[in-house]
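1. I would like the atomic coordinates for the input below:
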Amino acid sequence: MARLGSKLLFGTDGVDWEERIHFARMREERLSRARAALKKHEIAACLLCQPDNVRYVSGIAFPTFLPQLDYVLLCAGHEPIYYQRLGRSLKGCPWIKPEDFRLALTKWRGYAGGQEVTWALAKKFAADIKSTLKEKGL
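-> Now for the predicted structure:
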């Protein structure tokens, strides 16, 4: 015989009279699990570019039809660095310190100048990541 109903005690929408979904705790736990995975596998840093991975670690969502425009550098023992494209409003993300935001170097293809410009932007991207790793002592 089928049972109706579920074990869900509260709704899934946020309200002020019940805790329901504790988003701050969820973000903290996700970041803790990502850090634990780095430690377990002895990985010093990880560059996350896929939208699902960026959202998991940062709690920041961006359009999935624009992959790799935003990315996160997760370094062991440090707060994640969030690379965001110009013009993106982050006022709604108070859990991230302003010093942990950087300008993303994205959209390498399609610029006037051809391969030379694309290659120069790729070098700048790599140099920026390398500089951040050095800044973090990695």
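2. going forward, measure contacts and count neighbours with C-alpha atoms only.
-> Will do.
3. what about the spatially most central residue of the chain, distance to P80?
-> In the chain, the centroid-proximal residue (C-alpha atoms, centre = their mean) is V54; its distance is 3.1 Å. Using C-alpha to C-alpha, to the nearest Å, V54 is found at 10 Å from P80.
4. Find residues that contact each of these two.
-> V72 (C-alpha atoms under 8 Å, 6 or more residues apart in numbering).
5. so what's V117 closest to, chain neighbours aside?
-> Counting by C-alpha to C-alpha, 6 or more residues apart in numbering, V117 lies nearest to Y111, which is 7.1 Å off, once chain neighbours are set aside.
6. what's the neighbour count on that neighbour?
-> A count of neighbours around Y111, defined by other C-alpha atoms under 10 Å, yields 11.
7. Check S32 too.
-> S32, neighbours per other C-alpha under 10 Å, totals 13.
8. and it, what element?
-> helix 23-40 (DSSP states H and E).
9. Who are the packing partners of that helix?
-> helix 51-58 (3 or more C-alpha pairs under 8 Å, 6 or more residues apart in numbering; DSSP states H and E).
10. Report the inter-axis angle for the helix it packs on versus helix 23-40.
-> For helix 51-58 against helix 23-40, the angle between stretch directions is 100 degrees (axes from the mean of the first three to the mean of the last three C-alpha atoms, to 10 degrees).
11. And the next helix or strand past helix 51-58?
-> Defined by DSSP H and E, the subsequent element after helix 51-58 is strand 71-75.
12. Give me the residues contacting the helix or strand that that next one is followed by.
-> Sequence order places strand 81-84 as the next helix or strand after strand 71-75, per DSSP H and E. If you take C-alpha under 8 Å, 6+ apart as the criterion, strand 81-84 is touched by 58, 69-74, 100-104.
13. can you do 7 Å?
-> Strand 81-84 is contacted by residues 70-74, 100-104 when judged by C-alpha atoms under 7 Å, 6 or more residues apart in numbering.
14. Quick check on the residues you listed: which are buried?
-> Buried members of these, scored by 16 or more other C-alpha atoms under 10 Å, are 70-74, 102, 104.
15. Now show me the structure for the sequence below, then we'll compare the two:
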Amino acid sequence: MAIRTFGTNAVDWEERVDLDRLRRERLDRLKAQLDASEFGALLTFDFANIRYLTSTHIGTWAMDKLIRFAVLPRGGEPVIWDFGSAARHHQLYNPWLDGEERARAGISTLRGAFHPDAGIAADVARKVATVLREHGVADAPIGVDLIEMPILAALQAEGLTVVDGQQVFLEARRIKTRDEISLLAQACSMVDAAYEELYEFLRPGVRENECVGLVSKVLYDLGSEYVEGVNAISGERCAPHPTCTATA
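-> Below is the predicted model of the structure:
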């Protein structure tokens, strides 16, 4: 196409963001990085990495709880474990997960919310080890991005060698695909719109929380799924900015 367009809606008469291509190229990049590494598989608990790998998402409310997990074995396809209802949704509606084989019910330890006697850590390790053995990579190191100590101990008890795999994920994500660049441009335009609304809203007596609320509303109205880091600092607290201070 001669001219790129960045509309927020898809249309049948113009190519904008090709989400199928986005999913495919992300997975291909990660597979290439895995093949170039010494790892037999990649195991992820980080929501951003899980989304990059499996094209699944269940909302930002659980991002800090390490609930879900997914594994990419060398030479294989990604497998994700999620809440039972979420796993069923993935099976029905995610075109990149082949039914029950690659989207399975299962959760991790929720940052220790489950007591060790519940056996959740051992269950997670058993699930992961089963997939690795099926693909013949259980004897190779497994790269992990984020992990809790009970999960680490359980994986080691299964005979797995666990090493830091975060850089493999970051290297795959470092260079953006054409569709990721389009989405970044779209996100930037949405932020520009929020600042324009904020500029017109500012007047004497406006409170910081009102500014944050306005920016958040504009971004959510435009389609944002996650708004983070809206800093509103005014008055004497601006000098110096409280998040930019340094000690001599």
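16. Give me the contact list for the helix holding S32 of the first structure.
-> Contacts of helix 23-40 of the first structure (C-alpha under 7 Å, 6+ apart): 44, 56-57, 59, 76.
17. got TSV for those, with neighbour count and distance to V117 of the first structure too?
-> Shown next, in TSV, are the contacts of helix 23-40 of the first structure (neighbours: other C-alpha atoms under 10 Å; distance: C-alpha to C-alpha, whole Å):
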residue	neighbour count	distance to V117 of the first structure
A44	15	31
Y56	19	32
V57	23	31
G59	19	32
A76	20	33
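18. and for the longest helix anywhere in the first structure, what are the contacting residues?
-> In the first structure, taking DSSP state H as the definition, the longest helix is helix 114-135. The contact list for helix 114-135 of the first structure (C-alpha under 7 Å, 6+ apart) reads 105, 108-109.
19. go again using 10 Å as the cut-off
-> For helix 114-135 of the first structure, the surrounding residues in contact (C-alpha atoms under 10 Å, 6 or more residues apart in numbering) are 44-45, 47, 73-75, 81, 102, 104-112, 136-138.
20. Buried only: go through these for me.
-> 45, 73-75, 81, 102, 104-106.
21. from those residues, which is closest to R88 of the first structure?
-> A104 (10.5 Å; C-alpha to C-alpha).
22. Confirm for me that the closest one is in contact with V72.
-> Yes. Between A104 of the first structure and V72 there is a contact under C-alpha atoms under 10 Å: 9.5 Å.
23. just to revisit the earlier point, state the next helix or strand along the chain beyond the helix holding S32 of the first structure.
-> strand 45-48.
24. Would you mind getting the average deviation of that next one from the second structure?
-> Taking mean C-alpha distance after the TM-score superposition for the first structure, the mean distance separating strand 45-48 of the first structure from the aligned residues in the second structure is 0.7 Å.
25. count of neighbours near H41 of the first structure?
-> Neighbours of H41 of the first structure (other C-alpha under 10 Å): 8.
26. Just to confirm, what residue in the second structure is aligned with it?
-> In the second structure, the residue paired with H41 of the first structure is S37, using TM-score structural alignment.
27. quick one: that match and Y52 of the second structure, what's the gap?
-> From S37 of the second structure to Y52 of the second structure the distance is 18 Å (C-alpha to C-alpha).
28. Apart from its neighbours in sequence, what residue is nearest the equivalent of D100 of the first structure over in the second structure?
-> Residue pairing (TM-score structural alignment): D100 of the first structure is matched to R102 of the second structure. With sequence-adjacent residues excluded and distances taken as C-alpha to C-alpha, 6+ apart, R102 of the second structure is closest to V79, at 4.4 Å.
29. Alignment lookup: the one you found to the first structure.
-> Aligned partner of V79 of the second structure by TM-score structural alignment: I81.
30. can you pull the contacts of the aligned residue in the second structure for A61 of the first structure?
-> Alignment note: A61 of the first structure maps to H57 in the second structure; criterion TM-score structural alignment. Applying C-alpha under 10 Å, 6+ apart to H57 of the second structure gives the contacts 47-48, 50-51, 63, 68, 82, 86, 90.
31. do you know how far H57 of the second structure is from I151 of the second structure?
-> Distance from H57 of the second structure to I151 of the second structure, by C-alpha to C-alpha: 22 Å.
32. do F201 of the second structure as well
-> With C-alpha to C-alpha as the criterion, F201 of the second structure and I151 of the second structure are 49 Å apart.
33. Give me the more crowded residue out of those two.
-> Per other C-alpha under 10 Å, whichever of F201 of the second structure and I151 has more neighbours is I151, with 19 against 12.
34. and K136 of the first structure, what is it in contact with?
-> Contacts of K136 of the first structure (C-alpha under 10 Å, 6+ apart): 45, 75-79, 130.
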